[in-house]
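In: Everything below, folded, please.
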Amino acid sequence: MSELVGPVEVVGTGLLGTSVALACRRAGLEVLLTDVSAEHVRTAAAVGAGRPRDPDDRPELVVVAVPPAHLGAAIADALRASDAVVTDVGSVKAGLHAQVLRAVGPALATRYVGSHPMAGSERSGPLAASYALFDGRPWAITPHEGNSAETVALVEELVDLCGAVAVRFTPEEHDRAVARTSHVPHLLASLVAARLAEAPAQHLALSGQGVRDVTRVAAGDPALYGQIVTANAEAVLGLLHEVRGQLDSLISAISEEDGDALAGVLLQGVAGTRAIPGKHGGPVRPTASVFVSVPDEPGVLARLFAAAGEADVNVEDVRIDHDLGRAVGLVELVVDDARGDHLQESLESQGWVTHR
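Out: Model prediction:
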């Protein structure tokens, strides 16, 4: 693998760009900051992400982290401005690569390698950035035929020093993958959330953790996500047509009281949840849930986790559902299936109120 020695230029000092810059600084690299917003550059520099780029600087690698609508032009500008390898953090790749190729021609485009870290936050801007944002996260790399092995290896080195896990795709396969795992789920979450916007307060009083789980991503920036979905229209539309067909089948099954057809749709959903990779990317393992009633007060979660530790039980996952009418929460501790009964007995012996 090529060794990335820097400097690294980051174009766009928002959440992702500044997080990349902070990770590079953590690795000891010099980082140059560029943004149309001088205030963002000053803020990113103030949090230790690097320094403003000078005209005489010669970066080894340029990471373009601007909004989707401006990515193609910014990548083309970076390729023309120096002989550096250029990558980006955009969430759509095939159309972007074609746009760059048209803008600069095949010779310059050999230095462009698309990439896409699967990490983010509901927050935005340089103050929301973290050097640890990408730790353990998948980061797609989408080489094209014109790239040399050394060029691709340099981008893989960036991914590695950011703490992420590189996954190679063709640009087209990447776009189909993110349509399936990110873009279409976001759109469907928005449709579900929209049914809540004008719902009577009496209906909303029944809101539980399930509806929060289904609608969480719908709170994202509509303008940004609109750009992303539009850029990946072909892959998104193909899946939406499939969903529309399934929705028609679901409506028919319910209206005709066809229990077998309805069960078939629901079983497909179960199969889909089981297809999602488990902990650390491994196979899904059987788990058990222990529900614990806890008061909403400082330190209670620390005491609960300590109690689970005293029971010698590793907590695989945790979810919290808050009572609407009381200052009490219901904490769901997800543990290995074989340890569920033991954890419940141990917690109850320590005075916790639990159920399975």
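In: okay, CA-based contacts and neighbour counts for the rest of this
Out: Noted.
In: Please enumerate the helices of the stretch 1-150 of the chain.
Out: 15-26, 38-46, 71-81, 94-109, 149-161 (DSSP state H, counting those that start in this stretch).
In: To check against the first, give me the structure of this:
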Amino acid sequence: MCVLGLGLIGGSVMRAAKAAGREVFGYNRSVDGVEAARFDGYDATHSVTDVLKRAAETDALIVLAVPVPALSTMLGHIGDAAPRCALTDVTSVKAAVLHTVQDHGLAERFVGGHPMAGTAHSGWAASDRRMFVGAPWVISVDDHVDPGVWVQVMHLALDCGAVVVPARSDEHDAAAAAISHLPHLLAEALAATAGDVPLAFALAAGSFRDGTRVAATAPDLVRAMCEANSEQLRGALDRAIDLLSSAREHLAAGQPVTDLVEAGHAARMRYDSFDRPEIMTVTVGAENWRDELAAAGRAGGVIRSALPVLGSRG
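Out: Sure thing, here's the model as predicted:
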């Protein structure tokens, strides 16, 4: 397996894959990041030419873990050096990545992925082999997806300790806008608002700390994920702004903000009790397998152990 980008998520994938017994090697643009990975006993290089040559020779699964702005350049290198390798990614947007992969003629061997895990820290030093244990790992089931590549990505996610959530790219992006990208912008707004109040930081405790945790994320990373999912995020922002504007109007009129508070509380309670049934009966490669997995994921289903594969005796 070949990991391109050894930051927080790529580094954690590398650590988790090696801990699971996989042969894994990787690339990082930063020499310091490469040296840090090597110091910890990992096989890393800062030569993209060398790492992709090795990936092609070993028919490795390539994991794209570079920032969104660097994807096109990296895909160009892959197209030149390792176009037949199975390919996945760990990016927080799926439709934009798929379109970029298609532009480079690599969609046939590509299955999008997104582990829903992370911290506000970045770089190899922040990576953790247990980062994905119990976390949802979205794997795309778009119409083009090859079952053999999909199974490889499924096994990677399971080896890393995650539970697999199958989803179509556009549906993933709509959900990610609501539960990931919007919270980043709300955290930034909350932190900026408090920063304008002289006494605020002196009084800040749990609510402020928890509500602004992701505002500590590197600004370039936040911009990249939000801007890459602009269309879906605008809709989520519109909904949040409508709710907050209504609450403001109620407060200005001396009326209670019952609607927003109770709706938010009820939604949080549904989340706390949300059931994740195990997906067990779908056979990868069978007729309509992609549609069946998308529907199961939409209903909250997850894959906790490897699904059967059409034509496989295992």
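In: And the helices of the stretch 1-150 of structure 1: which comes nearest E198 of structure 1?
Out: Nearest to E198 of structure 1 among these is helix 15-26 (32.0 Å), distances taken as Cα to Cα.
In: can you state the direction angle for that closest one and helix 149-161?
Out: Between helix 15-26 of structure 1 and helix 149-161, the angle comes out at 90 degrees (axes from the mean of the first three to the mean of the last three Cα atoms, to 10 degrees).
In: which strands and helices sit next to the helix or strand where D260 of structure 1 lies?
Out: Using DSSP states H and E, D260 of structure 1 sits within helix 259-275. Contact here means 3 or more Cα pairs under 8 Å, 6 or more residues apart in numbering; DSSP states H and E; on that basis helix 259-275 of structure 1 packs against helix 233-255.
In: Give me the mean distance between the helix it packs on and structure 2.
Out: After superposition onto structure 2, helix 233-255 of structure 1 sits on average 1.1 Å from its aligned residues (mean Cα distance after the TM-score superposition for structure 1).
In: which residues in structure 2 does that helix align to?
Out: Across structure 2, the stretch matching helix 233-255 of structure 1 (TM-score structural alignment) is residues 230-252.
In: Now that stretch: buried residues?
Out: Buried residues in stretch 230-252 of structure 2, defined by neighbour count with 16 or more other Cα atoms under 10 Å: S230, Q232, L233, A236, L237, A247.
In: so how far is V10 of structure 1 from the aligned partner of V34 of structure 2 in structure 1?
Out: Under the alignment (TM-score structural alignment), V34 of structure 2 pairs with V41 in structure 1. According to Cα to Cα, to the nearest Å, V41 of structure 1 stands 10 Å off from V10 of structure 1.
In: Please identify which of the two sits among more neighbours.
Out: Of the pair V41 of structure 1 and V10, V10 is the one with more neighbours under other Cα atoms under 10 Å, namely 30 against 25.
In: OK, contacts around that one?
Out: Contact partners of V10 of structure 1, counting by Cα atoms under 8 Å, 6 or more residues apart in numbering, are G17, T18, V20, A21, V31, L32, L33, T34, V62, V63, V64, A65.
In: Neighbours of the aligned partner of the third one in structure 2, how many?
Out: Yep, that's V20 of structure 1 we're talking about. When structure 2 is aligned by TM-score structural alignment, the residue opposite V20 of structure 1 is V13. V13 of structure 2: 29 surrounding residues under other Cα under 10 Å.
In: I'd assumed R130 was in contact with V13 of structure 2.
Out: No - assessed by Cα atoms under 8 Å, V13 of structure 2 is found out of contact with R130, at 9.2 Å.
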